[in-house]
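[1] Below is the sequence, then the predicted model.
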Amino acid sequence: MCGILGIVLANQDVNVAPELFEGAMFLQHRGQDAAGIVTCGSKGRLYQCKGNGMARDVFTQKRMSNLIGNIGICHLRYPTAGSSAGSEAQPFYVNSPYGISLSHNGNLVNSIELRNHLDEVVHRHINTDSDSELLLNIFASELDKFNKSRVNNGDLFTALSETMGRIRGAYACVAMLAGYGLIGFRDPNGIRPLLIGERVNKDNSKDFMIASESVVLKAHGFKKFRDLNPGEAVIIKKTGEPEFKQVVQPKLFAPDIFEYVYFARPDSVLDGVSVYRSRIEMGIKLAAKIQKIMKENEIDVVIPVPDTARTSAFQCAVSLGVPYREGFVKNRYIGRTFIMPNQQERRSSVRRKLNAMDSEFENKNVLLVDDSIVRGTTSKEIVAMAREAGAKKVFFASCAPPIRFNHIYGIDLADTKALVGFNRSEEEISKVIGADKVIYQDLQDLIECCKTPEIKNFEVGVFTGNYITGIEDNYLQELEKIRAQNQRLQEIQNGENLNNGFSVDACIDQSDMIDVKAEVDISIYNTGDH
């Protein structure tokens, strides 16, 4: 799961980099591992800044001043398939043909097949483990077939059609062809979100933005916007209106339901569904189930696990007629815990991330509400904190059903066997996390919270094991192999930090100590116009 952004400004004398940086701040929740911006100047020259770390760490004022041009794309990486090495920070770039830079949100499930094709048939060198680099090179190889000095929109749409016919999985992408313009496209199932908007300037010229969520469009004054349809692509030349085309036929429209449960900002609207309203509905449905299985007056107070579950927890309390209280205070300078690759780091991080207020727990039967339960490590720590604060009983409710399978489309939850819901009943899960009872949202109720007349199906493979695109043989084993490699690399890096005199906890706890290996490439390539 990543955040992607692309902007074309009508005024060619204005640099787009500052607006890309501001947009990155609105999408930072979608990726905190690495950040990158590539811009394009008037002569088709590309300028790049990318590296590991948060956007605020990578995009310093000095680096930003070197990003020239009125067209650009941005990427915020959340580590999934591939490693967390600085070389895998996006956008990715290929020189041939024409000079293409690409940002990708999602995961491809036939990456092994694609890697073999590029190696044995197309003979294109792949430098990282990232499936995003595979996607870019597949697109480049399709464009190469035209053997032209310059391409047009028709050629680009044809190349996209061939590319999307070859790749499988979840992908929302924004690409930039040097000296030409922006390209946006979305997978035939619409698993990952992508929107396009326009902003009218005082002189009636128009700026255009492609982004992962509506919140960044609204914040930047792009009042007219819409979702790209599944299988649809758009090309925005450096001058002129966008051109849309359905490059492949849409399949079963099934957005990833985890966007609404957890990942998207509550003030976003994705595919016509308000994230905030869907989370209110989750609270209503969850309360209805709790009323069926628990005794009246058994719950004294409802307390959310900050922050994503807050909306659902409040509505759950209202529906139950039980007081709602903020029992945990969050340290906002600590990142999301399940992104951390080491279990011991994750446990200690929870204590640094949240602090329980005794007054809200003491001598009470507490219902804790969270968006989901993944490994169970965080939930176990939170239950223990509630008991230490004086709670008599601790019930734990999840806005999502039990997560029993790997997420293969861009959220690095855990290997299947590491999931607390894998091969365990709800009673067994409650014992693992130390709660008196665990209550899960029913899957059909969750779907009802999000569906519309246009969207009746969702990608729910994490709950059922049935993935909307299917998976290649050995794909899950390959993911687990990559995760194991990443964990070993992280342990080595942590060891180096210890040798340098910093404790592991200190390096995680203090954002100023994040190792930011940003690079600014000035005049990467002068590719000219196409």
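    Right, received. Where do you want to start?
[2] From now on I want contacts and neighbour counts done on CA atoms only, so please keep to that.
    Fine.
[3] Now do stretch 166-180: distance from first to last residue.
    25 Å (C-alpha to C-alpha, to the nearest Å).
[4] so how far is it off the chain centroid?
    16 Å (C-alpha atoms, centre = their mean, to the nearest Å).
[5] for stretch 475-489, the distance to its chain's centre please.
    19 Å.
[6] cool, and stretch 470-486?
    19 Å.
[7] residues in contact with the closest residue to residue 325 other than its chain neighbours?
    Spatial nearest neighbour of residue 325, excluding adjacent residues (C-alpha to C-alpha, 6 or more residues apart in numbering): residue 303 at 5.3 Å. Contacts for residue 303 (C-alpha atoms under 8 Å, 6 or more residues apart in numbering) come out as 313, 324, 325, 326, 327, 328, 366, 367, 368, 369.
[8] Now do the buried residues in stretch 446-455.
    Neighbour-count burial for stretch 446-455, with 16 or more other C-alpha atoms under 10 Å as criterion, is recorded at 446, 447, 449, 450, 451, 455.
[9] Where is the longest helix in this structure?
    Within the chain, and with DSSP state H defining each element, the longest helix by residue count is helix 475-499.
[10] If you count contacts, what does it end up packed against?
    Identification of packing neighbours for helix 475-499 by 3 or more C-alpha pairs under 8 Å, 6 or more residues apart in numbering; DSSP states H and E yields helix 504-509.
[11] ok, second structure coming up, stack it against the first:
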Amino acid sequence: MSDQIKHECGIAFIRLLKPLSYYQQKYGTALYGLNKLYLLMEKQHNRGQDGAGIATIKLDMKPGSRYISRYRSMASNAVADIFEYVQNKFVDIQENTPELMQDTEWLKDNVSFIGEVLMGHLRYGTHGKNSIENCHPFLRQNNWMTRNLVIAGNFNMTNVDELLEQLYELGQHPKEKADTVTVLEKIGHFLDDENQELFDQYKKEGHDNVAITHKISDHLDIANILRRSAKTWDGGYSICGMVGNGDSFIMRDPAGIRPAYYYYDDEIVVAASERPALQTAFNIQFKDVKEIDPGHALIIKKNGEVSMEQFREPTERLSCSFERIYFSKGSDVEIYRERKQLGRLLSEKILQAVNYDLKNTVFSFIPNTAEVAFFGMVDGVQQYVRRHQKDILLHKKESLSDEQLEELLSLAPRVEKLAVKDVKLRTFITQDADRSEMVAHVYDTTYGIINNHQDTLVALDDSIVRGTTLKQSIIKIVDRLHPKKIIIVSSAPQIRYPDCYGIDMSRMGQFVAFDAAIQLLTERGMWQVIEDVYTKCKASLLLPKEEIVNHVKEIYKPFSPEEISAKIAQIITPKGTVASVEVIYQSLENLHEACPKNKGDWYFSGNYPTPGGNKVVNKAFVNWKEGNNQRAY
């Protein structure tokens, strides 16, 4: 993606089902769980670079012993920093008493982070403050083991105000207005409730307090706690939780917006945001990794029992298509195939745009995440070439000269790597005043490939959000190669609407497609459309979220996608560009064809999977119209 955007976080979870001595004997180390957690987090490094954290729980510890450990970091390489901190706890032991590294019972009693339940989190900050307090996991502490709660997640809730009000009504007073706090406290409240109800029940039955403690631990109904907690949540979420006694869960929103995968056998239960991370870390096959069902939670009891329990009625599955286009690693075989198909489905539209003139067209891509879609696009062009050659040979071979036959058989797409990304330049760490200058140098190019003022350059990007990097860097750079025409192709449709489920795309003014529609309305004297939409959006904010519709769709309604694409091409073309510039976008129909299991397309279509999404998009428009740069949820 040429535009840098921050996005979804990543979760990692491991439950060891055997005693620690088992892993020491089989794998030669008592640190098996920690080593695997490190690998699971590093393999999801793409999902968060603003911070990370881990937490572990030791099972069946004696009273007075520390059984929960947590460490968080905001270092530039947070995952490595965390595990270096953990590793340092073993340095003296390894140097002075190495035999103790084989004694799992001693290690568990004396060294933190040696536990059977492990959780990891990688964070991308969206709008929240970027401080250590905002890094997951979050911990809710209590002297009762079964009232302790640790959570980490990949989530955003659209109705934080509503959830906060519910906490006030329960008698709580949260310390800040944040969805992480509200989720933690909501689950924590019903965890407390469950504890109290069980305590009262067992007390009536005549059990003493020590016996009650053990019975509560055995009979906590995690599914019921989650049902009561999540009843009014509106958002996308994959949330991992651990109770102090060792009960744990991974829950997924009813529309399956956020991803969550798991695997278990007689040794382990593991879960993560990405399937390839599980495959690599535990050497397991694609077919053995399952998705957590939408509206369900994978629950692992302290005794090792594993179940999938429904906590909310699943809705239509609208999993995030942006996961497939950009966010998730392309090493997932399904995602790899889908990205290739996204590129392949664009090939006909591209061929039409270059008038099928392959001799004078160079195909390239904007690194690094568009590469797989580029392979698919080239496949599509090659399929055209084969059809063309076959047609000529079947119907005109008698009239072909040797020279024409040679030219026909040599026909192939000209594929080159022209844009080169300088990974050392990280523009997001500079101030806004410096950003434009820095963006211009993020990419470089390969000179001498283009025939001056003769070739058309087709450059594939996986998506276009703001168009800033295209305007300030890429188009300027490739125009120096003197192509006749530059065609920028997006494997995603036009991004028209904000996200509110975990991606840092919540302000209307960020989107070049929105800017294009506003400019078109202005140029054609249709300002009243903007005013009418503003009035409707403003009025809708007084309604319950369930009654709100997306009025911002009316901004785009007067124009065809092609008209908006043409205006986008004008917007992203820098002054002084010699080559003509065209922009081609994926269609919604092709997106759904390529990603049939992940039809969540609200950024493109405005069709939000939860009622809160419509409220957010209308609020985002109101904010834009009023010059308010705040997020809309």
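    Cool, got the structure. Note that the structure is a prediction, hence the values are computed from the model and not measured.
[12] circling back: show only the entries of the contacts of residue 303 of structure 1 found in strands.
    Among the contacts of residue 303 of structure 1, the members falling in strands (DSSP state E) are 328, 366, 367, 368, 369.
[13] Run a quick neighbour tally on the aligned partner of the first one in structure 2.
    Okay, so that is residue 328 of structure 1. Under the alignment (TM-score structural alignment), residue 328 of structure 1 pairs with residue 419 of structure 2. By the other C-alpha atoms under 10 Å criterion, the neighbourhood of residue 419 of structure 2 contains 22 residues.
[14] One more: the one 10 residues further on?
    Each residue near residue 429 of structure 2 was counted by other C-alpha under 10 Å, and the total is 9.
[15] Equivalent analysis for residue 136 of structure 2, please.
    Considering only other C-alpha under 10 Å, residue 136 of structure 2 is surrounded by 29 other residues.
[16] So it: helix, strand or coil?
    Recorded secondary structure, residue 136 of structure 2: coil (DSSP: H, G, I helix; E, B strand; the rest coil).
[17] With the one 10 residues further on instead?
    Here residue 146 of structure 2 is recorded as helix under three-state DSSP.
[18] My read is that it contacts residue 248, right?
    No. Under the criterion of C-alpha atoms under 8 Å, residue 146 of structure 2 is not in contact with residue 248, lying 11.2 Å apart.
[19] neighbour-wise, which of those two wins?
    residue 248 (28 against 24).
[20] What is the equivalent residue in structure 1 for that one?
    When structure 1 is aligned by TM-score structural alignment, residue 248 of structure 2 is paired with residue 182.
[21] Surely that match is within a strand?
    Yes. Checked against three-state DSSP, residue 182 of structure 1 lies within a strand.
[22] can you pull the contacts of it?
    Contacts of residue 182 of structure 1 by C-alpha under 8 Å, 6+ apart are 6, 7, 8, 71, 174, 175, 176, 235, 236, 237, 238.
[23] One more: residue 426 of structure 1?
    With C-alpha under 8 Å, 6+ apart, residue 426 of structure 1 has these contacts: 438, 439.
[24] cool, and residue 243 of structure 2?
    With C-alpha under 8 Å, 6+ apart, residue 243 of structure 2 has these contacts: 145, 146, 147, 148, 149, 150.
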